[in-house]
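> dropping a prediction and its sequence here:
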Amino acid sequence: MHLPLRRANFPASMAVEVNPASFAAPRLVALNDALAETLGFAPEWLRSPEGVALLSGQTRIEGVPALAQAYAGHQFGQFVPQLGDGRAHLLGVVTDARGDVHDVQLKGSGPTPFSRRGDGLAALGPVLREYLVSEAMAALNVPTTRALAAVTTGETIWRDKPQPGAILTRVAASHLRVGTFQYFAAREDREALAFLCDLAIDRHAPSAREAENPVKALYETVVARQAQLVARWMSLGFVHGVMNTDNMTLSGETIDYGPCAFLDTYSHDKVFSSIDRNGRYAYGNQPRLAGWNLARLAETLLPFFDTNEDRALAWAQEALGRFQSLYEEAWLDRMRPKLGLATKGDQDKTLIEALLEVMETETLDWTLSFRRLARNENLVAGHAPATLERWMADWQARRALEPASLKAQQDLMQRNNPAVIARNHRVAEAIAAAETGDFSVFEALLQRLRQPYDNDAAYELPPMPEQIVHATFCGT
């Protein structure tokens, strides 16, 4: 059987060859057939004992060693000079039919030299959470890593309680993180940084090669992509939960779905992560923290921006200074269609922010409120508060300025406001059932998440009070 995997060529300083752990009874519980075919894998082979052995790290392709990559990172604002893949193994890279290169990585596959006293394993719950949410994000057209497969290991691991062990096979455009660059900048390894810049340009910004300064062009590309990415998160009510610099990629993909969640009722300051006690990564803080992370990336690249430190710093500040305006433009571009607006108006930002203020005051559900607007339904039962009535009047006046018909505006809203998202209580239900051996709830939810704009009275409902998930967890 020919497999498309080939060796990821990193210098020894960047990645350590290390075998995944041995597991006695790995079992495939989820496989992304469409993604497998895109990458050149035969789904029927991946379901075979040989395929499951590959997806659980029990066998590898000759000449393609498994690697654990090095990186550092600011975690909740504190710099940690060495983190790295403590429970992940890069199986190799593949090139799809379009010529795009992807990393194929196992998560929860055992300890590595970067494990920092951890066991290197993953529980089934966090594996299924990442599978569901990353596939939901892909269906919503948000740049993201993808889930290729989930395998149970047949072993019990210990966290707050005994849990079934599992491994996720994750596919990414690359695993080059801001923290990857920080790792080598902290060691003043100019040669390694140059290698990373070349790799990032080849993978994620090939047109930068034609620029007068390719690294500057690379940085500008990363800034623009992160502005677009976070704008998409915000328009969907998505809370990443742990925006450390080691969780921001140069590819502009969403990565590391740990304590992530989608908003139910709207709150600008909403925090789900059980470890984010000070609200650093709250929903409303995400644009600011993205800019903070990009500043840390700029610090690692200053010598490549200009040989003169003052000029390099001045250019970096100018380039970074464009992030806020790029983000605001991207956010408005995402929010206008949610209200049926295809043209730009000077007061659109004020109109949108006024709606968000009403939603927060009235504790309205984020996703369902926008979907109700798209259906011409009332946002609240009974008599609407005066603030909402005033907003509705302002919105209708703004819609009257659109050249498109009201029907076309409604169609635009239907296409930009999902009915079904990976609601926290639904994900929790799927995980709880799977932990007892019942994967039917997971499969049903996964299929609905892949059609997010189709109406579904059951799956689009917000949680009942007793179903609300108040806190999410990393799972490491």
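Sure thing, it's come through.
> when you work out contacts or count neighbours from here on, use the C-alpha atoms and nothing else.
OK.
> list the buried residues of whichever helix or strand residue 447 is part of.
If you go by DSSP states H and E, residue 447 is part of helix 440-449. Using 16 or more other CA atoms under 10 Å as the test for burial, helix 440-449 gives 441, 442, 443, 445, 446, 448, 449.
> for stretch 6-16, same thing?
Within stretch 6-16, the residues scored as buried using 16+ other CA under 10 Å are 6, 7, 8, 14, 15, 16.
> ok, structure two:
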Amino acid sequence: MAQPVFDSAYARLPDRFFARVAPTPVAAPRLIRVNAPLAAELGMDPDWLASDEGVAVLAGNRVPETAIPIATAYAGHQFGGFVPQLGDGRAILLGEVIDRGGTRRDVQLKGAGPTPFSRRGDGRAALGPVLREYLVSEAMQALGIPTTRALAAVTTGERVIRETMLPGAVLARVASSHIRVGTFQFFASRGDVEGVHTLADHVIARHYPHAADAERPYRALLDAVIRAQAKLIARWLLVGFIHGVMNTDNTSVAGETIDYGPCAFLDEYDPGTVFSSIDTYGRYAYANQPAIAQWNLTRLAECLLPLLADDKDAAAADAVEALEAFAPVFERAYQGGLRRKLGLATERNGDAALADDLLQTMAANGADFTLTFRALCHAAADEGADAEVRGFFADPAAYDAWAPRWRQRLAEEPGDAAARRDTMLAVNPAFIPRNHHIEAVIRAAVDRDDFAPFEELLTVLAKPYDAQPAFARYMDPPAPQERVLQTFCGT
């Protein structure tokens, strides 16, 4: 068994980009789980990771010979207010590995102890948030949404103080990179144009190499990040995902979902839904996410202004032109996704109105987002299946008023009904990481040291589009006493 080999390009950047800091050892690390398929994808030996030596690395008790542990520097707008220095306060980047596809991937330990950016925090993670991020990030991967991944999780044998004393844990997280809009803001806010330039070149080389060959590489970089984020947010909305803390320091320039704190999925459809306990005014509500993403990207564009043109007015005009592309890219991705969810393979006038009318009807009738669309798959092939769909609406007649328009539109589509149903089943999940199931998993682990529910839910979420009749209970929305009204940040 061989330990992983790291090659840390980010650690070769100038010293002001990060702080060199080793993980703080923990008392008694114990493995919860190794993500064996991801380990293999990264060229790592999952058996080695599960060994005593591997667990020591995953917990931060041992640093591999080729690793250069660092905490990266970044700033960020948090709920609209700018903080000039944030940085990795409880995460330490061990380094980068080249996966079997030739792609460079970060391996980071989250909860590995204090860093120079901890701002009086303990640098640790509680078990509950680690399990939440493991479950939700791997669910997002299975749903086909760009995301950071969970390589492994360990308990530390120590307690952390939050509202109460909780068991500690460390998550080994994998990402295309951990570079954020806030990373650019860190340098731009200091007037460090050279730092912005160096970072932009690094991002182009790592994530958008085509931009290097463009006539205007930095405009091409901005265009690429805007496209990636627009498509990402559309995918979030199509599965009912709410990030919860869309600060600029939680916005990845690689277009991945990053930093799963008080995230959650919709049960009943309500565009104003907020779960995050710290989102007091609903800034990051479900329906606000596209506008917030564009706002965050505007902050990125501001950072890149000196690279876009020497003339300030020309640079600003260029940035505005780039940002104007966000809405059409988002709408194409979102409306295209809604058509696929409704079984429409072609695009026609009135499709957007048809989908919007359904969503408004669902909102007015408390219809479950995931289950309604899943049931529509079968209703598209058999009108007799309408009974199940109607059952999700407080007033079934509201669905009855909409359904004939949908069926008329389906009649204009090519292909047979059975094929259409199968195509719809492939884009409308049966299983999402519902909040009450995640909370039950956390309670079992924290209160009883029982990780069997975690393993079972992870198994279910790995195949979100399959029927899985043996696990049908995981499809169920919460009973009134099971409802989770707030989710919390791990810090």
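That came through fine. Just so it is clear, the structure is predicted and the values come from calculations on it, not from any experiment.
> what do we get in structure 1 for residue 293 of structure 2?
Matched across to structure 1, residue 293 of structure 2 falls on residue 290, judged by TM-score structural alignment.
> next one: the closest residue to its match other than its chain neighbours from residue 125 of structure 1, what distance?
Nearest-residue entry for residue 290 of structure 1: residue 226, 7.1 Å, with adjacent residues in sequence omitted and distances by CA to CA, 6 or more residues apart in numbering. In this view, residue 226 of structure 1 and residue 125 of structure 1 are 28 Å apart by CA to CA, to the nearest Å.
> higher neighbour count, the two?
Between residue 226 of structure 1 and residue 125, residue 226 has the larger neighbour count (other CA atoms under 10 Å), namely 26 against 21.
> before we move on, the earlier item: how much space between the residue nearest to residue 290 of structure 1 and residue 248 of structure 1?
Following CA to CA, the distance that separates residue 226 of structure 1 from residue 248 of structure 1 is 9 Å.
> what's the answer for residue 325 of structure 1, then?
The gap separating residue 325 of structure 1 from residue 248 of structure 1 is 20 Å, by CA to CA.
> what residues in structure 1 pair up with the top helix by length along structure 2?
Longest helix in structure 2 by number of residues, with DSSP state H as the criterion: helix 217-239. Helix 217-239 of structure 2 lines up with residues 214-236 of structure 1 when matched by TM-score structural alignment.
> just stretch 71-78 of structure 2 next, same as before
Mapped onto structure 1 using TM-score structural alignment, stretch 71-78 of structure 2 covers residues 68-75.
> ends of the matching stretch, what's the gap?
Counting by CA to CA, you get 20 Å between the two ends of stretch 68-75 of structure 1.
> cool, and stretch 247-265 of structure 1?
Counting by CA to CA, you get 26 Å between the two ends of stretch 247-265 of structure 1.
> re the thing from before, gap between the residue nearest to residue 290 of structure 1 and residue 289 of structure 1?
From residue 226 of structure 1 over to residue 289 of structure 1 (counting by CA to CA), the distance is 11 Å.
> how about the nearest residue to residue 113 of structure 2, chain neighbours excluded?
Nearest residue to residue 113 of structure 2, sequence neighbours excluded (CA to CA, 6+ apart): residue 123, at 4.1 Å.
> can you get me a residue count around the one you found?
With other CA under 10 Å as criterion, residue 123 of structure 2 counts 24.
> list the contacts for it?
Contacts for residue 123 of structure 2 (CA atoms under 8 Å, 6 or more residues apart in numbering) come out as 89, 90, 91, 111, 112, 113, 114, 115.
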